[in-house]
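Novice: Dropping a prediction and its sequence here:
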Amino acid sequence: MKKHLLAGLLVWLPLAITVWVLMWVLGLMTGVFGGLLDAVQAVLPQAAVPTIEWLRRTPGLGVVVLLVALWLTGVAATNIAGQWALRQGHRLLSNIPIVKSIYSSVKQVSDTLFSSNGNAFREAVLLEYPRAGSWTIAFVTGRPGGEVADHLRGDYLSLYVPTTPNPTSGFFLMLPRADVVPLGMSVDEALKYIISMGVVAPPPPRVALAAAAAH
């Protein structure tokens, strides 16, 4: 009986977690849409209330509206007029006390992580950490810059060492390139390995498989 219960758990647990994450995302998007409707309702006449309530009760409408808004924002950001408007908005937010500190920090991180030509989280490496003889997986986020780089001699890398099973928290390290071992696994495979606490091991690189087959 224990064996069958465990087998059933292994079948339903990934599905349940997937559904829970999707429901959380849908709930977040629906909440944002509801907040926008509340803001619109506050400035429109009373006659528009029934229409707004109908929009609020329409299932899935908030998700569709937010996806369309993201797409339209992306379209606008790729033309000259949209880029000019974005620059003006960035200049405005960068001059507001307190807001500028939060906005600038988040924007720098998001630009680095999601830029198509950035190098953040592009490579997984093996790192001897936190002590000699103990190894973990880290991600290369770039190279030290600014004042920090002036105090470091040699070829250094900026590394992010995630925790498990929650990789959104971790440690930031700057180490010589010679102290890290490049890995053939992709970033996605490394993240799965970390989240699963080493249970889901990535397959060997194709080069290693080909060499083994040749022998």
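Specialist: Looks like it arrived, so ask away.
Novice: C-alpha only now, for contacts and for neighbours.
Specialist: Will do.
Novice: Contacts made by stretch 65-78 with the rest, please.
Specialist: 29, 33, 82, 83, 86 (C-alpha atoms under 8 Å, 6 or more residues apart in numbering).
Novice: residue boundaries of the strands in the protein?
Specialist: For the chain, the strands defined by DSSP state E occupy 123-128, 135-142, 156-162, 170-176, 180-182.
Novice: Including distance to residue 22 and mean neighbour count, could those strands go into JSON lines?
Specialist: As requested, these are exported to JSON lines (distance: least, C-alpha to C-alpha, whole Å; neighbours: other C-alpha atoms under 10 Å):
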{"stretch": "strand 123-128", "distance to residue 22": "27", "mean neighbour count": "20"}
{"stretch": "strand 135-142", "distance to residue 22": "27", "mean neighbour count": "21"}
{"stretch": "strand 156-162", "distance to residue 22": "23", "mean neighbour count": "21"}
{"stretch": "strand 170-176", "distance to residue 22": "25", "mean neighbour count": "14"}
{"stretch": "strand 180-182", "distance to residue 22": "34", "mean neighbour count": "16"}
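Novice: in this protein, which helix has the most residues?
Specialist: Across the chain, the helix with the greatest residue count (assigned by DSSP state H) is helix 2-43.
Novice: name the helices or strands packed onto that one?
Specialist: The elements that helix 2-43 packs onto, with contact taken as 3 or more C-alpha pairs under 8 Å, 6 or more residues apart in numbering; DSSP states H and E, are helix 49-57, helix 61-77.
Novice: Buried ones in the shortest one, by neighbour count?
Specialist: Using 16 or more other C-alpha atoms under 10 Å as the test for burial, helix 49-57 gives 52, 55, 56.
Novice: Please apply the same query to the last one.
Specialist: Buried positions in helix 61-77, judged by neighbour count with 16+ other C-alpha under 10 Å: 62, 63, 76.
Novice: Nearest the geometric middle of this structure, what residue?
Specialist: Taking C-alpha atoms, centre = their mean, the centroid of the chain lies closest to residue 113, which sits 7.5 Å from it.
Novice: put this beside the first:
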Amino acid sequence: MSERIWLNVPFPEKDQAKARGARWDAKERRWYAPQQGMASLHRWALPTDSTEDGASSEEALQRSRRETLRAASRIKSPRPQQHKKRPSVEVVGPEQVHALLDLTFHRESPDHPTLWTTVPPWHWRCHMCESNAHPPRAISTAKVQKGRWGRCEIAFEPHEFWHVVEQHGRPASHRTAVLALVLQALDPPHSIGAIEWGLPQPGRAATWDSARGCFEIVAGTQIDWRM
């Protein structure tokens, strides 16, 4: 198999990249160009300049990834204990969780759409990693809009929310804490999952308000993103 031509695609631009021919590598969890010289994907191409030690930018990216994984493993590794005490576990403080929430839900400008989350009541498939998502623990991104007669509609998008959290490169314990808080804010009923696909259901959507340091939650009718 020929060497992958990796791309640097931010999460908000994933749909544009996919529409222009980019493909997702589920194993490496990265986007790539299926062939060389695709002008439509030039904006996401990795730089070709060499690093100071002579290694290519691809090698530098791989080295950075390995260093991040090693740093995360050091955080999780138990400290030497005597008398057979339980290994120490990293305690994730509220400041660390709020910092990652601020990053994840950050809006580049007032015109940038708000990132909403929801728990769809149906079984669905993530278009980012092509994996099956099962309620009631699968959180998706969503759009909140006004429907008929001004009623609130929550249109879920087929993208698992953890992809957005993952791109910031924070330790796994921080990401897990953020997902748990979002799921707690959405508070999905445990009975969902056996509902006929596409049948509108009452639900909730949540976004993080960085200024107030809390979630903003709305109630509305959950609908399929294609409706």
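Specialist: Perfect, I can see it now. Remember, it's a predicted structure, so these values are computed and weren't measured experimentally.
Novice: Work out the TM-score between the chains.
Specialist: TM-score for the superposed pair, counting by TM-score structural alignment, normalised by the length of structure 1: 0.28. Supporting figures: 104 aligned residues with a C-alpha RMSD of 5.9 Å.
Novice: Quick one: work out the angle between the longest helix of structure 1 and helix 61-77.
Specialist: If you take axes from the mean of the first three to the mean of the last three C-alpha atoms, to 10 degrees, helix 2-43 of structure 1 sits at 70 degrees to helix 61-77.
Novice: how big is the angle separating helix 2-43 of structure 1 from helix 49-57?
Specialist: 160 degrees.
Novice: where's helix 2-43 of structure 1 relative to the chain centroid, distance-wise?
Specialist: 18 Å (C-alpha atoms, centre = their mean, to the nearest Å).
Novice: and which of the buried residues of helix 49-57 of structure 1 is nearest to residue 40 of structure 1?
Specialist: Nearest to residue 40 of structure 1 out of these is residue 52 (C-alpha to C-alpha; 8.5 Å).
Novice: Quick check, the closest one in contact with residue 37.
Specialist: Yes: using C-alpha atoms under 8 Å, residue 52 of structure 1 is in contact with residue 37, at 6.8 Å.
Novice: quick revisit: could you say which one of the helices and strands packed on helix 2-43 of structure 1 comes nearest to residue 11 of structure 1?
Specialist: helix 61-77 (28.7 Å).
Novice: That closest one: how far from the chain's middle?
Specialist: Its chain's C-alpha centre and that of helix 61-77 of structure 1 lie 19 Å apart, by C-alpha atoms, centre = their mean.
Novice: mind putting the helices and strands packed on helix 2-43 of structure 1 in JSON lines, distance to residue 100 of structure 1 included?
Specialist: Shown next, in JSON lines, are those (distance: least, C-alpha to C-alpha, whole Å):
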{"stretch": "helix 49-57", "distance to residue 100 of structure 1": "33"}
{"stretch": "helix 61-77", "distance to residue 100 of structure 1": "21"}
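Novice: who wins for proximity to residue 20 of structure 1 among the ones you listed?
Specialist: helix 61-77 (16.3 Å).
Novice: Just give the closest residue to residue 30 of structure 2, not the sequence neighbours.
Specialist: residue 24 (5.9 Å; C-alpha to C-alpha, 6 or more residues apart in numbering).
Novice: Report the secondary structure state of the one you found.
Specialist: Using DSSP: H, G, I helix; E, B strand; the rest coil, the structure places residue 24 of structure 2 in strand.
Novice: separation between it and residue 157 of structure 2?
Specialist: Separation of residue 24 of structure 2 from residue 157 of structure 2 (C-alpha to C-alpha, to the nearest Å) stands at 17 Å.
Novice: what do you get for residue 206 of structure 2?
Specialist: Distance, residue 206 of structure 2 to residue 157 of structure 2, by C-alpha to C-alpha: 14 Å.
Novice: Can you name the next helix or strand after the longest helix belonging to structure 2?
Specialist: Longest helix of structure 2, by residue count under DSSP H: helix 57-76. Going down the chain from helix 57-76 of structure 2, the next helix or strand is helix 94-104, by DSSP states H and E.
Novice: buried stuff in that following helix?
Specialist: Those would be 97, 98, 100, 101, 102, 104, for helix 94-104 of structure 2 by 16+ other C-alpha under 10 Å.
Novice: by contact count, what packs against it?
Specialist: helix 162-166, helix 172-186.
Novice: The last one to helix 94-104, inter-axis angle?
Specialist: In other words, helix 172-186 of structure 2. Using the same axes, to 10 degrees: helix 172-186 of structure 2 against helix 94-104 is 80 degrees.
Novice: continuing past helix 172-186 of structure 2, what's the next helix or strand?
Specialist: Downstream of helix 172-186 of structure 2, the first helix or strand assigned by DSSP H and E is strand 201-209.
Novice: And that following strand, what does it pack against?
Specialist: strand 116-118, strand 152-160, helix 172-186, strand 214-223.
Novice: If we use 7 Å, what do you get?
Specialist: strand 116-118, helix 172-186, strand 214-223 (3 or more C-alpha pairs under 7 Å, 6 or more residues apart in numbering; DSSP states H and E).
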